[in-house]
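Asker: Pasted the sequence and its predicted model underneath.
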Amino acid sequence: MITYSIIIPVYNEEDNLREMYRRVVQVIDQLDGPTELVLVDDGSKDRSLAILEALHQSDSRVHYLSLARNFGHQIAVTAGLQYAQGEAVIIMDADLQDPPELLPQLIEQWRSGYHVVYAQRLSRAQESWLKKLMAYGFYRILNQFTEIPIPTDTGDFCLMSRQVVDILNSMPEKHRYIRGLRAWIGFPQTAVRFNRDPRFAGEVKYTFRKSLNLAIDGIISLSRKPLKIATYLGLMAALVAIVMIILVLFWRIYDAPPQLIGYTLITIAVFFLGAVQLICLGILGEYIGRIYDEVKQRPIFTIKKAVGFGKNP
């Protein structure tokens, strides 16, 4: 019976894997129950998969999945969740920004009765002020959109009980925002605060585009309020049109010189209405696109190889 499963998604992390393994093993050797490492190769193009194979050969606690292509971080975590067998499941990144030395504190809170123990960042080492500002703003905006409170300044680094993981695995949706879904599930949750370390080696995998897509997925998957924004924009455009009609009638009736004249007024009106329509279409398109992905009923991921697991899910 496995007590702890540690899921680590891997994408082009050959420079980090051996140091990550060394530090994780130092921690799990001191834990109070059998532990497995579930390493998920997300279609890496470097030697990451070969290193995972070597780690498995040298340590039977290392199990690994090789996805058939790059599916993205959230899907790689989802694959790991479906194969993890532990009573407590921990998610962390391979770049050592999530310190393995924090695991005993997460486990301590789980032992005291919490089903979800998430690591909350107090600081972000070696990140630009712009990225810190965007991260700060995103979590606050997200909480304004969602009906379920999402803990601020948290990532996927967390511990979840088997009960929570089983519920997550029963959710079939394709566009997944793990930190939002674990909050939606409920159960007692608490934070362990830490200072986030810089990457041990290599380049940052979450580019601005990927971070933006994740933010959009988080908002769209947890809230319908953007649809209400489209409604409000339409009402605002209608209100502006009514005001302009009243002004035009006033100028005609009282033969007053118009304050807004000619092509300038027409151009502003066209651009304003065009912008409102495009924004509304974009919001609708995000929801319709997700409906399209769901109704196709394709699997969330495909696996090329699964090594070290006693049984498949």
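Answerer: Received the coordinates, thanks. Residues are numbered from 1 along each chain as shown.
Asker: Only C-alpha atoms from now on, for both contacts and neighbour counts.
Answerer: Will do.
Asker: Tell me which stretches of this structure form strands.
Answerer: With DSSP state E as the criterion, the chain has strands at 4-10, 35-41, 62-67, 88-91, 116-124, 154-161, 189-196, 303-307.
Asker: So which other helices or strands are in contact with the third one?
Answerer: Read that as strand 62-67. On a contact count with 3 or more C-alpha pairs under 8 Å, 6 or more residues apart in numbering; DSSP states H and E, strand 62-67 meets strand 35-41, helix 48-58, strand 303-307.
Asker: Excluding residues flanking it in the chain, which one is nearest Leu227?
Answerer: Using C-alpha to C-alpha, 6 or more residues apart in numbering and skipping the chain neighbours, the partner closest in space to Leu227 is Ile283 (6.6 Å).
Asker: May I have the residues that are in contact with Leu67?
Answerer: By C-alpha atoms under 8 Å, 6 or more residues apart in numbering, the residues touching Leu67 are 40-43, 76, 301-305.
Asker: Can you go through the residues you listed and name the buried ones?
Answerer: 40-43, 76, 301 (16 or more other C-alpha atoms under 10 Å).
Asker: Quick check: which of the helices and strands packed on strand 62-67 is buried the most?
Answerer: Comparing those by mean neighbour count (mean count of other C-alpha atoms under 10 Å), strand 35-41 ranks first with a mean of 26.
Asker: which residues sit in contact with the nearest residue to Pro188 once chain neighbours are set aside?
Answerer: Of all residues not flanking Pro188 in the chain, Tyr114 sits nearest, at 5.1 Å (C-alpha to C-alpha, 6+ apart). Going by C-alpha under 8 Å, 6+ apart, Tyr114 touches 187-190.
Asker: Please compare the first structure with the one that follows:
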Amino acid sequence: MLQVTHTPPAVEVGAGAQARPALSVVVPVCNEEGSVHPLVRELVAVLEGIGVTYEIVLVDDGSRDATWEQITRLAAAMPAVIGVSLSRNFGHQRALLAGLQLARGQAVVSMDGDLQHPPELIPSLYEAWRQGYKVVNTQRRDEEVASAFKRFTSRYFYKLFSVLAEVPMAEGNSDFRLLDRTAVDALVNLKAAELFLRGAVQWLGLPATVVPFQPERRIHGSSKYTLRKMLSFAGDAIISFSTKPLRIGIWLGIATSLLAFVEIAYVLARYFRGETVSGWASTVGILSFLFGVLFIILGIIGSYLAWIHQSLQNRPTVIIRDSVNLPRT
């Protein structure tokens, strides 16, 4: 659900604005003033080469630089470029979901705006879609581009997610993909406070294939994903698709009960042998451990309750502050 704070003007544009275009490309951007123009230039060249009607949906996720100004200039020169500016930074996943809600194509490609997702891969994605796949994922092979820390955290996040979640996910899965209209309509109708799109796409269970790619090196700016954002992203992903963390309390409770039983048996055995039992150190240690476990469990429960609370508030996905070339529906 989107909320618009202004009435966009009706527009008549080329590249199939009134009828649904064959292909939409959705790109969330944040502080990418140096990348927007070359990205759109490459996209137009690739899409013209495919020879289908198209639209390019650029979602400005609360940029503080001249990203929006660049988008408006591009939209003025190219009617196939649709731009929306969000009222603040809502986060990559929400900005991407907003773009999917606005996209009208029979097939929709989503990709990042930092030029690390190569536009020249789009024809391969489109061809796979024409073969009948409803979802065409991509898989990063970024040994030469990503840092050792990024590769390590990414590898073990996907391993952990596959263990905890209801749906498996391959290492290197990204938000660079093509979705059939069926998949897009299903995704935008899912109800969640913080939707983890990579997991949601897998959850749909539609016929899918994978196209590997080598990400390009970032030319302008730096990554917007700090360690804090990555941890928050991972937490939202797991909470969205797994209830197993809630069951951790059961197993920890069983384990600590067994340890406590062993400790009690040990103390009683020494007592009946007439030995002096000095239990202050062990008692304090056990209590500290149990309280630590208790607070961990409370934290996990609190995270789920917060997620449920946000979902029940039924807030719009994003607030659109401004738009350009946005067709009326």
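Answerer: Noted; the coordinates are in hand. The shown structure was predicted, so the numbers you read here are calculated from the model rather than taken from an experiment.
Asker: TM value for the aligned chains?
Answerer: Once superposed, the chains reach a TM-score of 0.96 (TM-score structural alignment, normalised by the length of structure 1), with 310 aligned residues with a C-alpha RMSD of 1.3 Å.
Asker: returning to what we had before: ok, which of the strands of structure 1 comes nearest Ala54 of structure 1?
Answerer: strand 62-67 (9.6 Å; C-alpha to C-alpha).
Asker: and the closest one, which stretch of structure 2?
Answerer: Mapping strand 62-67 of structure 1 onto structure 2 (TM-score structural alignment) gives residues 81-86.
Asker: can you check stretch 37-51 of structure 1 too?
Answerer: Aligning stretch 37-51 of structure 1 against structure 2 (TM-score structural alignment) gives residues 56-70.
Asker: Kindly report the same for stretch 139-150 of structure 1.
Answerer: By TM-score structural alignment, stretch 139-150 of structure 1 lines up with residues 158-169 in structure 2.
Asker: So what's the gap between that stretch and the chain middle?
Answerer: A distance of 15 Å separates the C-alpha centroid of stretch 158-169 of structure 2 from that of its chain, computed with C-alpha atoms, centre = their mean, to the nearest Å.
Asker: ditto for stretch 176-188 of structure 1
Answerer: In terms of C-alpha atoms, centre = their mean, the centre of stretch 176-188 of structure 1 is set 11 Å apart from its chain centre.
Asker: in that stretch, what counts as buried?
Answerer: For stretch 176-188 of structure 1, the neighbour count (16+ other C-alpha under 10 Å) marks 176-183 as buried.
Asker: quick check: that stretch aligns to which part of structure 2?
Answerer: Taking TM-score structural alignment as the measure, structure 2 aligns residues 195-207 with stretch 176-188 of structure 1.
Asker: which residues sit against that stretch?
Answerer: Stretch 195-207 of structure 2 has contacts (C-alpha under 8 Å, 6+ apart) with 93-94, 97, 133-135, 166-169, 173-175, 183, 186-187, 236-237, 240-241.
Asker: can you check stretch 28-40 of structure 1 too?
Answerer: The contact list for stretch 28-40 of structure 1 (C-alpha under 8 Å, 6+ apart) reads 1-10, 52, 61-67, 76-77, 79-80, 83-84, 86, 104.
Asker: quick one: which of the helices and strands packed on strand 62-67 of structure 1 is nearest Ala201 of structure 1?
Answerer: With C-alpha to C-alpha, the closest approach to Ala201 of structure 1 among those belongs to helix 48-58: 13.5 Å.
Asker: Which elements pack onto that closest one?
Answerer: Counting contacts by 3+ C-alpha pairs under 8 Å, 6+ apart, helix 48-58 of structure 1 packs against helix 17-28, strand 35-41, strand 62-67.
Asker: what range in structure 2 does stretch 92-111 of structure 1 sit on?
Answerer: Alignment of stretch 92-111 of structure 1 against structure 2: residues 111-130, by TM-score structural alignment.
Asker: Could you pull out the buried residues of that stretch?
Answerer: Under 16+ other C-alpha under 10 Å, the buried positions of stretch 111-130 of structure 2 are 111-119, 121-122, 125-126, 128-129.
Asker: likewise stretch 211-231 of structure 2?
Answerer: Going by neighbour count (16+ other C-alpha under 10 Å), the buried part of stretch 211-231 of structure 2 is 213-215.
Asker: out of these, who's nearest Ala281 of structure 2?
Answerer: Among the buried residues of stretch 211-231 of structure 2, and counting by C-alpha to C-alpha, the member closest to Ala281 of structure 2 is Pro215, at 54.9 Å.
Asker: Okay then, goodbye and thanks.
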